[in-house]
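S.K.: I would like the atomic coordinates for the input below:
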Amino acid sequence: MRDMNADIAGAGRPTPMMEQYIEIKAANPDCLLFYRMGDFYEMFFEDAEMASRALGIALTKRGKHLGADIPMAGVPIHAADDYLQKLISLGFRVAVCEQLEDPAEAKKRGSKSVVRRDVVRLVTPGTLTEETLLDTRRSNFLAALARVGAGEGAAFALAWIDISTGAFRVAETAFEALSGDIARIDPRELVVPDQLFSDDSLRTLLRGLGPAVTPVPRATFDGATAADRIARYFGVATLDGFGGFSRAELSAASGALAYVERTQIGSRPALDPPRREAASEVMAIDHSTRANLELVRTTSGERRGSLVAAIDRTVTGAGARLLCERLASPLTVPEAIDRRLDAVAWFVDNPDARRGTREVLSSSPDLARALSRLALDRGGPRDLGQIGAALGGAVALAEGLGAADPTSGNLPSEIAAAVGALAALPPELGLRLATALADELPPHRRDGGFVRPGFSLELDEARALRDESRQVIARLQADYAEETGVRTLKIRHNAVLGWFIEVGQAHGEKLMAADAGTRRFIHRQTMAGAFRFTTTELADLETRIASAADRALQIELSVFADLVERVVAASASLKAAAEALAVLDVSAALAEIAEAERFTRPKVDRSLAFSITAGRHPVVEQALRAEAGDPFVANDCVLGPGPGESRGRLTIVTGPNMGGKSTFLRQNALIAVMAQMGAFVPAEHAEIGVVDRLFSRVGAADDLARGRSTFMVEMVETAAILNQATERSLVVLDEIGRGTATYDGLSIAWGTIEHLHEINGCRTLFATHYHELTGLADKLARVHNATVKVKEWKGDVVFLHEIVPGAADRSYGIQVAKLAGLPEAVIRRARGVLSRLEAADRQNPRAALVDDLPLFQSRPAAPSAEPAPPDPALGLLDTIDPDDLTPKAALEALYRLKAARAEGAKRE
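M.R.: Okay, here's the model as predicted:
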């Protein structure tokens, strides 16, 4: 029922209820206000109009304000989560305003008194905890960005929190790396100080990255009080026990915590202490590279078709989230990578243990998120049930893995640590939950019925009175009939007297006379032909029956509170167990796909090696098999230093469109990512020296929101690569320069290759249709050519998808156009034009081009300890003043310049 405790407003002063609404709304102007009225959340004024459009619900009206109708829209309480989910996905923030007292209590203060209400929580994209609002297989991070200082000396840091699991991490970053780090974290919401958000360059950078950006007052990130705020939240005197943090990191962490406290309004999420992540321990992957490689979602935003979808065999939500985090943040420390690979290898070598582990995990609930809801007082009986089930699964896993290796001496360190965390769980907690909770649990504690019969004698009695009151009354009636000898004695009920004992007139008179001394049967009413009595016992029973339902619920709520207190007290060990379950799930899942897809263990070290034998693209291979049953053509790739070389190779890949160049480029980048995340890889053999930065410029896309054309985007991304790649980086470039005029594009591609070879020195795959570039293999020592094999048959092209050494002399574009269905007239005309262009091009073959064009003779020089000798002609030129020369003197000066240039050429 809706709360109608206030009169509809007239044209003048609003009713007390509307005054209350306006006051609460004024305190939360940036949120839709869900105003609790009985069984509905109501919205008024502009909130109602926006919600009506967004949710497709009816827009009505309620009274008037300042002479105008007040728009109103509402959603029922029982369906509120569904509406919240839609609003949050559309970018809204919602303030939930609850009734803080029973309407009956408000009426005691007067007929026009308003039920006390206040906002109990702000619902934002980054602070969700409800199971129905969260994606089970995706983390829900709230991130905060802080900047300390200004100008070139400014320091940036990010802090990110998932209140649904308690994860809390911080890391320093730089402006250039900011978009990549935000893409790696993939937060649902990003909190920034308002003065930082007003920075045009930062606002432009953040546009289009994905998370909802929420500006907050600058004081939220106050660096002077940051350490105190964090210490106060975790109840410690100093942060020394958490590790060392920079000033920017403290500011970001404080900002994130302040926002959590503001949105949770008195509730305290069970967060882990902040953990610092060093940038040097994680492979740097910028935003565009993540998008190009489709690591966790495709360019269209879907999970299906991405790398994570292809390799995810996890059976728990926590495992799926951990897999995504590992994929988004590949490691750069070989020892840490090997620990992960050891765990995968153990499950590969022990298939029975793997199957048993996955079977137990498949029925294991989401321990971390259930714990978080309970800590925030938003949990229900099912969350307690999930904790209990997870504890049972943890015990079974610890026993099963211990049986697989009784001594634990041969267990890899990751698995051994996980088993240790599971074994450390308090056994009495699981036993208590199993004993207290019923088999079938309701979603809400207010529903009752979640405590197992037999757990509480008092509760069983209350339930018996509530559910079996007629049987209880019948037993009491039989006792009284036997005691008095009146077989016609009845216990009846009406609205005036309640429960009473009724006997005939003759028996009533005898009963009153017989009971005169003890007054056991108390006379209440004399009727025509009948007497009505009560007893102290019946009156007490009547009171207990009337309140049995309330008392039973109160007892259950007391049991619930006790169980929650016990669970929260054990939160540290429960969180460790949740992490252990996720680690076991990921390790077993990666072993599962390794066996199913013939993946092998890579060797990852600190060298500059990059040697892939029979490598495959994991996504394309599965798609080919699913669609047509076609096999994937595996290819080798060697980019490490050759004999006598100290830097990586640059391989120029040529060949026709649709021949497999882009697939080849991407698969090698994905193999590097998989290897360093700690997974087996789709190859017969893989040896990879740690990649510190991964760059991929593949495909074409514009950025109209920032006013960038396709070619501009291509150049911006290429510039980032040339400015940031190191000799430990892996660079994948596809069709650089194709977005502009032919000679402009060829020149840019040529200069890019020379810079990568001479300056960056990184391991590089460079796919191109500019066949002229293959001539650089004769001039640059570490440049190699590779091409895609094709066969021509009766004018058509057959793609073999094999990458072999050598250079292509044709792109077969017309053949591909024919396959695409271009009209035959267009194909004939294209063939004729191509023949004429090729005939003209034979006048200046590729081999001569390298030497003939002065532009390409001026490639960047390799760093040298000895400066180049000065050119005599340039020195002579500095002594000549053209304004003082006669025609004869000018001619003589020209001869002297030519002689000086010839002398300089001999020196070179």
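
S.K.: going forward, measure contacts between C-alpha atoms and count neighbours the same way
M.R.: Noted.

S.K.: So the residue sitting nearest the centre point of the chain, which state does it fall into?
M.R.: Central residue of the chain (CA atoms, centre = their mean): Ser139, 3.6 Å from the mean position. With DSSP: H, G, I helix; E, B strand; the rest coil as the basis, Ser139 sits in coil.

S.K.: Now show me the structure for the sequence below, then we'll compare the two:
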Amino acid sequence: MFSSSFMFQKPNSTIRIFDRSDYYTLHGNDALFAAKEIFKTTSVCKKIGPEHNKIDGVILNKNHFETFIRDLLLVKQYRVEVYVNNGSAKNQDWNVEYKGSPGNLAQFEEVLFNNNDVAVESAILAVKVGSEGTSKIVGVSCIDSIKSIISVSEFEDGDSFMNLETIVVLLKPKECVLQVGEGNTDFQIVKQLMERNNVLVTPKKKRDFSTDSLVQDLNNLLRFNKGQQRNSQALPEINLKRAMAATASLISYLNLTASSGEGGLFTLEEIPRNQYLRLDAAAIKALNLEPSGRLGASANSSLLGLLDKCKTALGKRLLAQWIRQPLRDLALINERHEVVEALVADTDTRSTLSEDYLGRIPDLHQLAKKLGNKKAGLQECYRIYQCMMYLPLFLEKLNALAHVPAVKAMIFDSLRESIEEMDKFQQMVEQTIDLDSADRGDFLVKAEFDDELKVLKSEMDDIENKIQKVLHKAANDLGMESGKSIKLELNPRLGYLFRITLNEEKNIRNNKSYTVVNSIKGGIRFKNKNLEILNDEYLSKKNSYTSQQKLIVAEIVETAAGYVPPIKVIGGIIATLDVLNSFAQVAVSASEMYVRPKMLSNETQELRLVKVRHPCLEIQDGVNYIANDAHFTKDSRFHIITGPNMGGKSTYIRSIGVTALMAHIGSFVPCERATISILDSILARIGADDSQIRGLSTFMAEMVETSAILRTATSNSLVIIDELGRGTSTYDGCGIAWAIAEHLAKNVKSYCLFATHFHEITRLAEDVPSVNNFHVTALVDEKLVLLYKVKPGICDQSFGIHVARMANFPDDVIEFAKQKQAELEDLQGAVFEGSDNPEKKRNIINDGEKMIKDFMEKCTGSNESFTDEELINRVRNLKEEVLAHNNPYIKALLGMS
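M.R.: From the prediction side, this is the model:
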């Protein structure tokens, strides 16, 4: 056994599992955690160990182990360590055999994927922070293990690391390797940044970022083009010193140089930060771009879920990438829109691609990766071959759209050229792999390659003929039809078995001549003695055949690895088509069809949406969505929206943000018409949640996010702010909200939607011409009726008490609230003659406040010394001067109205 102290010297996010050959065990808190996750109860745990030091233990079978591993690494983003015993039964010596983390899945790929196409992203980031004078210089490196790409960047940043957060949002890494140690004062700040973006942080020491062997490592890992010098020292990216230190840490952490199979597989590129819209983490959350993970949340509650009609794992990964990487290039955006438009117009091509063609394409990027690192076999080669054989039909179907320039350039021509490059690969497979056996799931080299293989193949064929006779005999015995109601099934691990449907199980029930092996969705698998004997012989011969063909298989895989580049290219083209076809599917299946937005250069500075809808909300059952307009021009940039809670302010401003983003990723949009100038960023400050993971209060969290907006936004940014200033006192909150609104409107001049409950801020429109007031409408009679329509003008009253009544507050609470409202009504809420007209009320208040200011200055402006009686008389005279103007607002304040 091992001591209990050994078990707990780790964070709770690391799970230790012990491999005992036939089963697996977990101990201590890990056992309790696994029991709850897998069995939903801790009663399966047993106390184990010496009497004085017992701990909880739980046993997992192979299926439980594999399911648990997938959940830990792909969903919960935990680390996993698997231990094996290198000692004897008595003198146990447990050592780590396998380790995995969300960004390092290499040692668990067989368990996680097992030839299944799973749309899993596994990018891992490393960050190296340095200084030059007063500036921070950040170097980052990101490795995408599926696409085999090393992406690097180096840039200046501030104390809050806003530029680094942009990179994190752009790349969506699962894990971040971060230097820790003395002198690294930025560790905690960067760690908090990663954690609020749901990135697991792995601390590493300074020595792990050493670049001593980096050039040699890159020479081995990178794929160089024909004729290109195999020297990474000549690449421009090598001059990014901190980014290269980050790259060195990832190569070490992922142990990429340990296996020669990784050689020549990777490409090195600089992250094209200026190619994409800047999104902050708040925008990702505020616009519901990705699933929240909340229990019971529907797929359509996020933009990713709504747009994901993809049929391939390739497409699903690319869609998730596009949503975080909206384009800023007008030509590229229009190209995507042109393809979507063609697919929307051609119903037959669109539906056939979705229903018949795309679903047959395997995960070519995963298969290319296996080929490249020499972990593939005949099965992977055969899957690629099948795909290549199928692609000409794909091209034939796409020919209907080949007249569309964007379809021809982006998809048709590129796909045709890549298919032609794969012609010799197909010939090689046909000449080397036994295709008849492969069709049955048995992956063998053709027997003519070796005399020993010929003998073994002849013996295997003879056994198979005998097995067919056993099938016929069993069919007669059970009164069933051979090959129809009772069939032979060849399982890669178990060999030959009989199979019948679940409904026919009664035919073998209580029949001692037959033994059930297992029951699956496809039916009952079973065997008899004769089949078992022949199957054992067959598996023995097959094992011999597999051993004999190993060298030939290695040569086939080595040759196939040379086709990795065109396989990756084909995968990228298919992924692009899958996503654009998904956009078209969503556009035509909406309750009201989406439209193609008219995209303009950023110099035009116009954003006009006619009857814009929120795509995720309108699709919900029972929702009759009220569409609204939004119009921004050079002279009308800042929109203040007021109105009752639950009246639709937040939904309205979110719908504009989501629609703008959809247009920039190439999707059609939920409007009647849309004209959108190219944006450079979408920034948001919505909601007032405490940020527990950061240790920040509601107010501090919104100040941090708003500060980032003020530093980042430009005149081409779309800024969305909702209910700013609720986390502090009313006066502080109103003052800060006003100052921020005025700065954005006067200085930044970005497109801005500013929803607020501070009605005072609407007066900003009097001083800044580009500010316009809008309000969501409501009717008040006996009860509040929300109309969800956005109209010009201000909302000059609060509906809080009406909303409380809608929420069924007790009557006595409502009445008490009314009393308190009257007592605490702020000065702007005073009622007087003319206050029923918002514009007239505003002018009366402005005049009154000027008089009050003048009164205060006269009271404090004299240096003369007065007696108490003289002072009282002076104040009385000044008061009479003010009252002589007969201002209704001042009279109301003094209780004279």
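
S.K.: Got a TM-score for the two of them?
M.R.: Aligned and superposed, the two chains score 0.73 in TM-score terms (TM-score structural alignment, normalised by the length of the second structure); 750 aligned residues with a CA RMSD of 4.6 Å.

S.K.: still on that earlier bit, can you find the partner of the residue nearest to the centre of the first structure in the second structure?
M.R.: Ser139 of the first structure maps onto Glu121 in the second structure, with residues paired by TM-score structural alignment.

S.K.: In the first structure, which residues correspond to whichever strand or helix holds Thr166 of the second structure?
M.R.: Here Thr166 of the second structure, judged by DSSP states H and E, is contained in helix 162-171. The aligned range for helix 162-171 of the second structure in the first structure is 176-185, by TM-score structural alignment.

S.K.: now do stretch 880-889 of the second structure
M.R.: Under TM-score structural alignment, there's no match for stretch 880-889 of the second structure.

S.K.: what about that stretch, how long is it end to end?
M.R.: Terminal residues of stretch 880-889 of the second structure are spaced 15 Å apart (CA to CA, to the nearest Å).

S.K.: Please apply the same query to stretch 596-606 of the first structure.
M.R.: Start-to-end, stretch 596-606 of the first structure (CA to CA) is 30 Å.

S.K.: now do stretch 186-197 of the first structure
M.R.: 19 Å.

S.K.: And for Arg36 of the first structure, the neighbour number?
M.R.: Neighbours of Arg36 of the first structure under the rule other CA atoms under 10 Å: 25.

S.K.: Give the closest residue to it in space, chain neighbours not counted.
M.R.: Glu98 (5.1 Å; CA to CA, 6 or more residues apart in numbering).

S.K.: Report the mean deviation for the helix or strand in which the one you found is found after fitting onto the second structure.
M.R.: For Glu98 of the first structure, the host element (DSSP H and E) is strand 94-99. On superposition with the second structure, the mean distance recorded for strand 94-99 of the first structure (mean CA distance after the TM-score superposition for the first structure) is 6.4 Å.

S.K.: Tell me the residue in the first structure aligned with Ser135 of the second structure.
M.R.: Under the alignment (TM-score structural alignment), Ser135 of the second structure maps onto Gly153.

S.K.: What of Lys397 of the second structure?
M.R.: In the first structure, Lys397 of the second structure lands on Gly400 (TM-score structural alignment).

S.K.: now swap in Arg637 of the second structure and tell me
M.R.: So, by TM-score structural alignment, Arg637 of the second structure is matched to Arg649.

S.K.: just checking, that match touches Val783?
M.R.: Yes. Between Arg649 of the first structure and Val783 there is a contact under CA atoms under 8 Å: 6.1 Å.

S.K.: Which one's more surrounded, those two?
M.R.: Arg649 (26 against 21).

S.K.: For the more buried one, give its distance to Ala552 of the first structure.
M.R.: For Arg649 of the first structure, the distance to Ala552 of the first structure - CA to CA - is 76 Å.

S.K.: quick one, helices of the stretch 601-750 of the first structure?
M.R.: For the stretch 601-750 of the first structure, the helices defined by DSSP state H, counting those that start in this stretch cover 618-627, 661-677, 710-724, 742-755.

S.K.: if we can go back for a sec, so which bits of the match of helix 162-171 of the second structure are buried?
M.R.: Neighbour-count burial for stretch 176-185 of the first structure flags 177-185 (criterion: 16 or more other CA atoms under 10 Å).

S.K.: just checking, what packs against the strand holding Glu98 of the first structure?
M.R.: Using 3 or more CA pairs under 8 Å, 6 or more residues apart in numbering; DSSP states H and E as the contact criterion, the elements in contact with strand 94-99 of the first structure are strand 32-37, strand 117-123.
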